[in-house]
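Q: Got a sequence here, can you build the structure:
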Amino acid sequence: YFNGVIKIHEQTLTDREEKLMHYLEVCDFNAEPVLFSYPNDNVIDELTAKSIQTEPVYDFTTTDRVRHKLWLVNDSKIVSTIQERFSKIPAVYIADGHHRSASSGLLGKMRREKNPNYTGKEPYNYYLGVFFPETQLKIFDFNRVVRDLNDLSVSDFIKKLSEKFTIEEKEELYKPSKKHNFSMYLEGKWYSLDAKKEIVHNEEPVGSLDASILTEHILSPILNVHDLKTDKRIGFVSGIKGMKELKHQVDKWNFKVAFGLYPVEMEQLKHIADTNNIMPPKTTWVEPKMRSGLVIYSLSE
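A: Have a look, this model is predicted:
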């Protein structure tokens, strides 16, 4: 983690890192694995496919109607080959769990400082992770809802939007069809918003993200939403719930307007991590996620 083999794309909060570290110090185990992505490896894929031909150790469906299966790989030859293949992969990418990763890293660092004779094999030098080949990860959009139009009328708001976006009213629910295309739900109507060329800077890893374009050209200058982490006028809706949830948030809850974004692509995520850049908050929603507590890793035994 500290030498950059584990790549990050999200900024972590120091206060939350320290709180999670103290939590780990007390409970002394990881109960929710960090979700990692790695470049596809045919050998690992083949060994995985072979391993799941046997009966799973666990097979159950959770209350959210997601079925979970877990297999134990205890063939020493298979384990050794998997370790060897991973040793040749130059880097892995955190898809979900930046704070869990950082706090586990801090705990290991603290315990090493307390134990100058550490060997590096102590359990606290490691933490729990689940690794998926990048082709088996699904990145969903992470959409935004805002409570008001910053005292603007609907017509004035749309007029301001039209300075930076080409707007087209849609007759039915609309989902963004490509990068730099947005959907908007306002006053019972769906709209397509296409970012004009002058505001799209594809040479900028972060600036070219649709989440950045939305913040820099709509949320901040027009709706007066500047801090996505603290402003109570904005909410976030994971794309796994679909565009209908945006409509529901506006029609049934206390939100005025909703924006749908096109999902970030894996290559965008990797490029941002490789160039040591940071994505805006709530940019990606990644699936699948392992159920918390399904596997537990002791940090001292």
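Q: drop to CA atoms for contacts and neighbour counts, all remaining ones
A: Fine.
Q: Would you mind finding the longest helix in this protein?
A: Looking across the chain with DSSP state H, the single longest helix is helix 98-114.
Q: name the helices or strands packed onto that helix?
A: Applying 3 or more Cα pairs under 8 Å, 6 or more residues apart in numbering; DSSP states H and E, one finds that helix 98-114 contacts helix 14-27, strand 34-38.
Q: Would you mind finding the most buried of the ones you listed?
A: Per residue and on average, the most neighbours among these fall to strand 34-38, with a mean of 22 (mean count of other Cα atoms under 10 Å).
Q: And for I44, nearest residue in space, chain neighbours not counted?
A: I82 (6.1 Å; Cα to Cα, 6 or more residues apart in numbering).
Q: before we go on, could you also do this sequence so I can check it against the first one:
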Amino acid sequence: MDLAGDHFAKLVEEKSAGRIKIQVYPAGQLGDEKTMYQTLQMGGGAIDICRANTNSLGDFGMKKLTLFGLPFIFRDRAHLWNVLNSPLGQEFLSEPQQLKSGFVGLFYLDEGARNFFTSKKVTINSINDYKGLKLRVPTTDLMTETVSALGVQSTPISFSELYSALQTGTVDGAEQPHSGYYSNKFYEVAPNYILSGHTYSPSIVIMSASVYDKLDAEAQAILMEAAKETAEWNRQSIEVLDNELLTKIKAAGANVIEVKDKTPYIEATKDVVRKYAKGYEQYYDAILAL
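A: The predicted structure is shown next:
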């Protein structure tokens, strides 16, 4: 989010001739996800815009967006962007407003596929090696049930404490996209990086509806134009960035483990997919068909 946030802020300032300034606070400086969402719903102020995990928004009632977090729903990055840029993707982006949730969806953010990583003492050679492990994952029902289907014990730990938890053995591992794994130097304490790609869940950048509604029409148009351009910038740059990050991860000494056959993962999590797609099968099928 840091690079995309900076890009969005720069575009907004330029397009508004300096009238609208956005200050970006990276790495969870303004609190955890739930705190940020609640601040936005209560009218913003301390926080007006934030990156949201589509899984966690599902816990706030936005069930369509939860579909994006289903394990292995996207075949690859091209499929992901086909969906996001389709009328269906734009319908999902507007779900927060449609439900009068207190949020306005601005744009999607592709941060890359999420992968598991484990401490030095834990090596993953097959899906059976996950059984009994303690992993820190986002505290959403969907993610908790996804890893539980692999035999994992989900251990709630704040992201800011994850490095030390890995260092002390409080948890055996966690999961992140390339950017999160590398920038937080998790390779130092959890060098086994498994390219599971278990979820390609995009983030969605949301704004407090109260703050947005107070803006004049010109300012709203500027925000939406900058949002659209930032999404396209992200689409064009993420592939190169991901490749560069994986090269850096390998150079840092991580043991990068390829997963050549993801069928066992898909089979293990199919009941989770079925549960969370229930009632939204038409949307699930439409995503797969794109």
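Q: Once they're superposed, tell me the TM-score.
A: The TM-score (TM-score structural alignment, normalised by the length of structure 2) is 0.26; 117 aligned residues with a Cα RMSD of 5.6 Å.
Q: In CSV: the helices and strands packed on helix 98-114 of structure 1, plus distance to V154 of structure 1.
A: Listed next are those as CSV, based on distance: least, Cα to Cα, whole Å:
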stretch, distance to V154 of structure 1
helix 14-27, 39
strand 34-38, 41
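Q: Could you pull out the strands in the stretch 1-150 of structure 2 for me?
A: Taking DSSP state E, counting those that start in this stretch as the criterion, the stretch 1-150 of structure 2 carries its strands at 49-53, 103-109, 114-118, 134-136.
Q: Out of these, flag the one nearest T35 of structure 2.
A: strand 49-53 (10.8 Å; Cα to Cα).
Q: circling back to that earlier point, kindly reformat the strands of the stretch 1-150 of structure 2 as JSON lines containing distance to K275 of structure 2.
A: Formatted as JSON lines, these follow (distance: least, Cα to Cα, whole Å):
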{"stretch": "strand 49-53", "distance to K275 of structure 2": "19"}
{"stretch": "strand 103-109", "distance to K275 of structure 2": "25"}
{"stretch": "strand 114-118", "distance to K275 of structure 2": "21"}
{"stretch": "strand 134-136", "distance to K275 of structure 2": "22"}
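Q: quick one, which of those strands is nearest to N234 of structure 2?
A: Using Cα to Cα, the nearest of the strands of the stretch 1-150 of structure 2 to N234 of structure 2 is strand 103-109, at 6.8 Å.
Q: other SSEs contacting the closest one?
A: Judged by 3+ Cα pairs under 8 Å, 6+ apart, the packing partners of strand 103-109 of structure 2 are helix 87-93, helix 95-98, strand 203-208, helix 209-214, helix 217-251.
Q: These: which one's closest to K275 of structure 2?
A: Comparing these by their distance to K275 of structure 2 (Cα to Cα), the top pick is helix 87-93, with 19.3 Å.
Q: Okay, angle between whichever strand or helix holds Y93 of structure 1 and strand 34-38 too, please.
A: Using DSSP states H and E, Y93 of structure 1 maps to strand 92-96. Interaxial angle, strand 92-96 of structure 1 versus strand 34-38 (axes from the mean of the first three to the mean of the last three Cα atoms, to 10 degrees): 140 degrees.
Q: E229 of structure 2 versus N82 of structure 2, what's the distance?
A: For N82 of structure 2, the distance to E229 of structure 2 (Cα to Cα, to the nearest Å) stands at 16 Å.
Q: And S196 of structure 2, by the same measure?
A: 30 Å.
Q: V272 of structure 2 now?
A: As judged by Cα to Cα, V272 of structure 2 and E229 of structure 2 stand 35 Å apart.
Q: what about K34 of structure 2, neighbour count?
A: Around K34 of structure 2 there are 13 other residues, counting by other Cα atoms under 10 Å.
Q: ok, now how distant is it from R114 of structure 2?
A: 20 Å.
Q: can you check E13 of structure 2 too?
A: Relative to R114 of structure 2, and taking Cα to Cα, E13 of structure 2 is found at 32 Å.
Q: likewise A9 of structure 2?
A: Taking Cα to Cα, one finds A9 of structure 2 at 26 Å from R114 of structure 2.
Q: Kindly report the same for Q38 of structure 2.
A: For Q38 of structure 2, the distance to R114 of structure 2 - Cα to Cα - is 26 Å.
Q: Could you check which of these two has the larger neighbour count?
A: R114 (21 against 15).
Q: What separation do you get for the more buried one and E175 of structure 2?
A: 6 Å.
Q: Equivalent analysis for A4 of structure 2, please.
A: From A4 of structure 2 to E175 of structure 2 the distance is 21 Å (Cα to Cα).
Q: Show me which of those two is the more surrounded one.
A: The neighbour comparison of A4 of structure 2 against E175 (other Cα under 10 Å) goes to E175, with 22 against 19.
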